[in-house]
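Student: Could you work out the structure for the sequence below:
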Amino acid sequence: MTTWNEYKNTMTSFTPEELSVMDTLTYLQAERIRRGISQREFADKIGMKQPHSLSSSGWTLCQLLAR
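Tutor: Predicted structure coming up:
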């Protein structure tokens, strides 16, 4: 399985700032999963609504940014 750091090094069309945002989002997602927190629970904890498009399609923020 390819790790995020390995995959990230193949992405050449993003600026360093965009890669930094993706690093942060990837870390948050991994930490959320490690702690057993659902997307809905996480959204509630940070005071945001979970976007319907993300919850129903299964897409992650990182996948959306990488498109």
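Student: C-alpha from now on. contacts and neighbour counts both.
Tutor: Will do.
Student: Quick one: residues in contact with stretch 53-67.
Tutor: M22, L25, T26, Q39 (Cα atoms under 8 Å, 6 or more residues apart in numbering).
Student: structure for this one too, so we can compare:
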Amino acid sequence: MSLFTHLQAALVARLAELRSDGERGDSPVPTAVIIFGLVAAAITVTALVATRAEGWMNAIPTAP
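Tutor: All right, here's what the predicted structure looks like:
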């Protein structure tokens, strides 16, 4: 039980320290949202290009 009490006290102290620091920078949430959006756009563009390329390659006539 002593370990649990020590960990709880350390957590409370660390959270209090973080709350007291007013200038901590930007939250990682907007950065994660931007990255997710860029990944989604990249997947969409890649799928579109792959579909167009496959259609173009299928339109090439084969040698008899």
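Student: Kindly provide the TM-score of these chains.
Tutor: Remark: TM-score between the superposed chains equals 0.35 [TM-score structural alignment, normalised by the length of structure 2]; 24 aligned residues with a Cα RMSD of 1.9 Å.
Student: re earlier: with respect to H52 of structure 1, which of the contacts of stretch 53-67 of structure 1 is nearest?
Tutor: Q39 (11.1 Å; Cα to Cα).
Student: Around that closest one, how many other residues sit close by?
Tutor: Counted with other Cα atoms under 10 Å, the neighbours of Q39 of structure 1 add up to 18.
Student: ok, now I34 of structure 2?
Tutor: 11.
Student: what's near enough to touch it?
Tutor: No contacts exist for I34 of structure 2 under Cα under 8 Å, 6+ apart.
Student: how much space between it and P28 of structure 2?
Tutor: Separation of I34 of structure 2 from P28 of structure 2 (Cα to Cα, to the nearest Å) stands at 10 Å.
Student: Summarise which helices and strands the helix or strand where N5 of structure 1 lies is packed against.
Tutor: Assigned by DSSP states H and E, N5 of structure 1 belongs to helix 4-8. Helices and strands touching helix 4-8 of structure 1, by 3 or more Cα pairs under 8 Å, 6 or more residues apart in numbering; DSSP states H and E: there are none.
Student: residues making contact with that helix?
Tutor: L19, T26.
Student: what's downstream of it, the next helix or strand?
Tutor: Counting by DSSP H and E, what follows helix 4-8 of structure 1 is helix 16-34.
Student: who's in contact with T46 of structure 2?
Tutor: So T46 of structure 2 contacts nothing (Cα under 8 Å, 6+ apart).
Student: and with 10 Å instead?
Tutor: Shown in contact with T46 of structure 2 (Cα atoms under 10 Å, 6 or more residues apart in numbering): A40, R52.
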